[in-house]
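1. attaching a predicted model along with its sequence, questions to come.
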Amino acid sequence: MTAHPPLPPFTRESAIEKVRSAEDGWNSRDPQKVSRVYTKDSRWRNRSEWVTGRDEIVDFLTRKWSRELDYRLIKELWAFDGNLIAVRFAYESHDTEGNWYRSFGNENWEFEEDGLLAVRHASINDVPIKESERKYHWPLGRRPDDHPGLSQLGF
């Protein structure tokens, strides 16, 4: 068994580290890389879609990032307890027609003792924005450490 630290039970510091690691992974927009931090039989609810297992996670993320272009995400710790973490997040992306959106959401995560994510529930709302209203301007990939987080942006 390969551990994926930080491991539960989480402290505030290790929960923040886990959240930032998840943000960095999703900002890579690499479905294979992202899928490896989930258990082989991980269960998701993402909006109204149910996903089970790494293969379905890869398929889901491949579809997602083919529609949500120039995707940039910020996650922030909301709460934690033992092997559970709750986050809030917002991401910006545009569709193939150039329409921009900011998507706001909350996720509830449940981890196994090896640090892999076993259960993920995500509720997400999309808000159309003008390109001039965008707040996430870093180069694609990891959010720079000095870029404001959700609270600093007032989200």
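-> Arrived safely, thanks for sending.
2. can we go C-alpha only for contacts and neighbour counts from here?
-> Fine.
3. report how many residues lie close to the closest residue to Val58 other than its chain neighbours.
-> The spatial neighbour of Val58 that comes closest, neighbours along the chain excluded (CA to CA, 6 or more residues apart in numbering), is Pro31 at 4.9 Å. Residue neighbour count, defined by other CA atoms under 10 Å, stands at 21 for Pro31.
4. next one: Phe111
-> Phe111 sits with 22 neighbouring residues when counted by other CA under 10 Å.
5. returning to that earlier point: thought the residue nearest to Val58 was touching Ile57?
-> Yes. Between Pro31 and Ile57 there is a contact at 7.4 Å, judged by CA atoms under 8 Å.
6. presented hereafter is structure B, for comparison with structure A:
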Amino acid sequence: MSTQDPAHRPRPPFPPFTAETALQKVRAAEDAWNSRDPERVALGYTEDSEWRNRDVFLSGRAEIVDFLRGKWEYELDYRLRKELWAFTDNRIAVRFEYEWRNDEDRWFRSYGNENWEFDEHGLMRRRYASINDFPIAPDERRIAI
């Protein structure tokens, strides 16, 4: 794996995970997603990464980038918080919530769980997300932009 090309750079920490390194992975994912930069987010995944996001199934970085572009065109002012739920050798489970508004200025809080599986280079090869949306009033927001 080349360390020069960002698309092929290993992403420490590597499995097997400890409580400390699993939490580092969670924070790195949270930071990347809060950047709302689809290319940056996609670099944390293997070239052939498999996703389930709600009822959408994706395969590979190109599909991930396209999906995230559309997501953040619709989910405006997106802001995410992730919490480590559990971990094992090369897997991490998180719970999360994020807030966003649509183009009609209606706010939502989305709740969910993700199951992650990593390769030996610290790249996520599988991401399975279950997500539910809950409408909120602007004054009910908890996550600052």
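-> Cool, got the structure. This structure is a prediction, so every number in the text was calculated from the model and none was measured.
7. compared with structure 2, how much does the longest helix belonging to structure 1 deviate?
-> For structure 1, the helix with the greatest residue count under DSSP state H is helix 12-28. Following the fit onto structure 2, the mean deviation recorded for helix 12-28 of structure 1 is 0.2 Å by mean CA distance after the TM-score superposition for structure 1.
8. quick check: that helix aligns to which part of structure 2?
-> Per the alignment by TM-score structural alignment, helix 12-28 of structure 1 matches residues 19-35 in structure 2.
9. next one: stretch 50-62 of structure 1
-> Following TM-score structural alignment, the aligned partner range for stretch 50-62 of structure 1 in structure 2 is 57-69.
10. ranges for the strands of structure 1?
-> In structure 1, the strands defined using DSSP state E lie at 38-46, 49-52, 69-81, 84-94, 100-111, 117-129.
11. in JSON lines: the ones you listed, plus distance to Pro8 of structure 1.
-> What follows is the strands of structure 1, written out as JSON lines (distance: least, CA to CA, whole Å):
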{"stretch": "strand 38-46", "distance to Pro8 of structure 1": "14"}
{"stretch": "strand 49-52", "distance to Pro8 of structure 1": "22"}
{"stretch": "strand 69-81", "distance to Pro8 of structure 1": "9"}
{"stretch": "strand 84-94", "distance to Pro8 of structure 1": "8"}
{"stretch": "strand 100-111", "distance to Pro8 of structure 1": "7"}
{"stretch": "strand 117-129", "distance to Pro8 of structure 1": "11"}
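12. out of those strands, which is closest to Thr11 of structure 1?
-> Thr11 of structure 1 lies closest to strand 69-81 among the strands of structure 1, at 8.0 Å (CA to CA).
13. other SSEs contacting that closest one?
-> Taking 3 or more CA pairs under 8 Å, 6 or more residues apart in numbering; DSSP states H and E as the contact definition, the neighbouring helices and strands of strand 69-81 of structure 1 are helix 12-28, strand 84-94, helix 150-153.
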